[in-house]
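A.B. asks: One predicted model, sequence on top.
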Amino acid sequence: MADPIDNAKRALRAELRERRQLLTEAARRDAESGITTQLNALVQATGARSVSCYLSTRTEPGTRAFVRAATERGIRVLLPITRVDGLLDWAVADPDGELVEGLLGMPEPAGDLLGPIAVGEVDLMIIPAAAVDRTGMRLGWGRGYFDKTIGSMQDGPPVYAVVYDTELVDEVPRDVHDQPVGGVVTPTRTVTLAPQRR
């Protein structure tokens, strides 16, 4: 029997994926510029000296300029590396380092692997999302990597999801394993949605 929550998630993801694919290159460039500005301000406001982030794909709000700028300013940036067991390893970002295609076809660093617990030592987590609702519930892309990571952390750092402005919505379908985030970063604003951890 079909699960209505899974069906609702699938339908919303398909709509969001299509909307992202229709964005022009100019809109993508503007979004990346806005995301970089917002993330730089968030790092400054939180005093973070170590963050986790990710390398955006072509259709995601761009994080690559932020990652490069942060490492150049001496901020330690950890990037996720997918594992077959559904967990994430981490590697320290190197602007000149080699990138490889990860398990899911996404760009990942080829540097030395740190284990899954390495992310517990960052001051701020910046993660991808398909959408986030106003209670902080995050809709991911269905593989559960970040839900598992956040769910396994006690007293973890503040977690902010990066989405386009239209992807901060009133409500997303949720299941028992889904983990909320404390805030959202869009190209035009940063919104704290729930009390931050740590």
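C.D. replies: Nice, I can see it.
A.B. asks: C-alpha only now, for contacts and for neighbours.
C.D. replies: Fine.
A.B. asks: Break down the chain into its strands, ranges please.
C.D. replies: In the chain, strands defined by DSSP state E lie at 50-52, 76-82, 88-92, 99-101, 107-109, 124-128, 131-133, 138-139, 159-162, 168-169, 183-185, 190-192, listed in chain order.
A.B. asks: And stretch 42-57, end to end?
C.D. replies: One end of stretch 42-57 to the other measures 22 Å (CA to CA, to the nearest Å).
A.B. asks: Pull out the buried positions in that stretch.
C.D. replies: The neighbour-count check on stretch 42-57 (16 or more other CA atoms under 10 Å) flags 42-43, 48-56 as buried.
A.B. asks: Spell out which residues sit in contact with A161, please.
C.D. replies: Taking CA atoms under 8 Å, 6 or more residues apart in numbering, we find A161 in contact with 126-129, 132, 138, 181, 183-185.
A.B. asks: 10 Å instead, please
C.D. replies: The contact partners of A161, by CA atoms under 10 Å, 6 or more residues apart in numbering, come to 53, 125-132, 136, 138-140, 168, 180-186, 190-191.
A.B. asks: before we go on, here's another structure to hold up against the first:
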Amino acid sequence: MADEIDLEKQRIRDEVRARRAAMGDAERVAARDGITAQLVSLVEAREARSVSCYLPVASEPDTSGFLGWARDRGLDVLLPSAREDGLLDWIRPSWEGMVQGAHGIPEPLGAFLSPMAVGEVDLMIVPACAVDRTGVRLGWGRGYFDKSLGSMERRPPVFAVVHEADFVDSLPSDLHDVPVTGVVTPSRIEYLDDPAEE
């Protein structure tokens, strides 16, 4: 059964990668602008003063516009740094440049904080391959965010960012998968795990 779940997860990842790779420049810009608007709306609606987010790599939904807005507004932002043990440290960026991190993933210059630091933010914004309507989040297979979310004593609201086609009715899941509070796409915000907030 576990093998079947893993195979189905990989099939979905391959499908999403192919779909994102096929996006044209104009479509990417429109998606980035939509995501920026939705994330700004989410942060303002929740009156968040501190957030964790991510720097987009490859074809991940582009948060660069939102991060520029957050920097200009003086929000306290934490960005992830992958560790060898599979957890995430967090960086409070100085906004003064980038360095190469684990797996060749760019990381910002700034102050390093422990894996527990993210428990203090008002809102977590995480990448995803896909999300379903029950809050199941499918990542890319390394498990960094699942381990981090699963190890937290206090978990802020968690919103996964995906393109429209990656928000689906159902996804395969394992026991270690931690449901997200909501999903953000270029055109909407939907609460999935916290009906009182709708």
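C.D. replies: On my side now, so go ahead. The model shown is predicted, which means the values in this text are computed figures rather than measured ones.
A.B. asks: What's the TM-score once they're superposed?
C.D. replies: TM-score of the superposed chains, computed with TM-score structural alignment, normalised by the length of the first structure, equals 0.95; 196 aligned residues with a CA RMSD of 1.6 Å.
A.B. asks: about what we covered before: can you say which of the strands of the first structure is nearest to T63 of the first structure?
C.D. replies: T63 of the first structure sits nearest to strand 159-162 of all the strands of the first structure, at 8.6 Å, using CA to CA.
A.B. asks: and which of the buried residues of stretch 42-57 of the first structure is nearest A14 of the first structure?
C.D. replies: Checking the buried residues of stretch 42-57 of the first structure against A14 of the first structure with CA to CA, the nearest one is S56 at 18.4 Å.
A.B. asks: Next one: the closest one from R134 of the first structure, what distance?
C.D. replies: For S56 of the first structure, the distance to R134 of the first structure (CA to CA) stands at 23 Å.
A.B. asks: cool, V92 of the first structure as well?
C.D. replies: 32 Å.
A.B. asks: more crowded one of the two?
C.D. replies: Remark: of V92 of the first structure and R134, V92 carries more neighbours, 20 against 17, as counted by other CA atoms under 10 Å.
A.B. asks: what sits against the aligned residue in the second structure for the more buried one?
C.D. replies: V92 of the first structure maps onto R92 in the second structure, with residues paired by TM-score structural alignment. Counting by CA under 10 Å, 6+ apart, R92 of the second structure makes contact with 52, 76-80, 108-113.
A.B. asks: Now restrict these to buried residues only.
C.D. replies: Burial by neighbour count, 16+ other CA under 10 Å: within the contacts of R92 of the second structure this picks out 52, 76-80, 108-110, 112-113.
A.B. asks: Using JSON lines, lay out the residues you listed together with distance to E27 of the second structure.
C.D. replies: As requested, these are exported to JSON lines (distance: CA to CA, whole Å):
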{"residue": "S52", "distance to E27 of the second structure": "26"}
{"residue": "D76", "distance to E27 of the second structure": "30"}
{"residue": "V77", "distance to E27 of the second structure": "27"}
{"residue": "L78", "distance to E27 of the second structure": "28"}
{"residue": "L79", "distance to E27 of the second structure": "26"}
{"residue": "P80", "distance to E27 of the second structure": "27"}
{"residue": "P108", "distance to E27 of the second structure": "27"}
{"residue": "L109", "distance to E27 of the second structure": "30"}
{"residue": "G110", "distance to E27 of the second structure": "32"}
{"residue": "F112", "distance to E27 of the second structure": "35"}
{"residue": "L113", "distance to E27 of the second structure": "36"}
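A.B. asks: residue boundaries of the helices in the second structure?
C.D. replies: Using DSSP state H, the helices of the second structure run over 2-21, 25-46, 64-73, 144-150.
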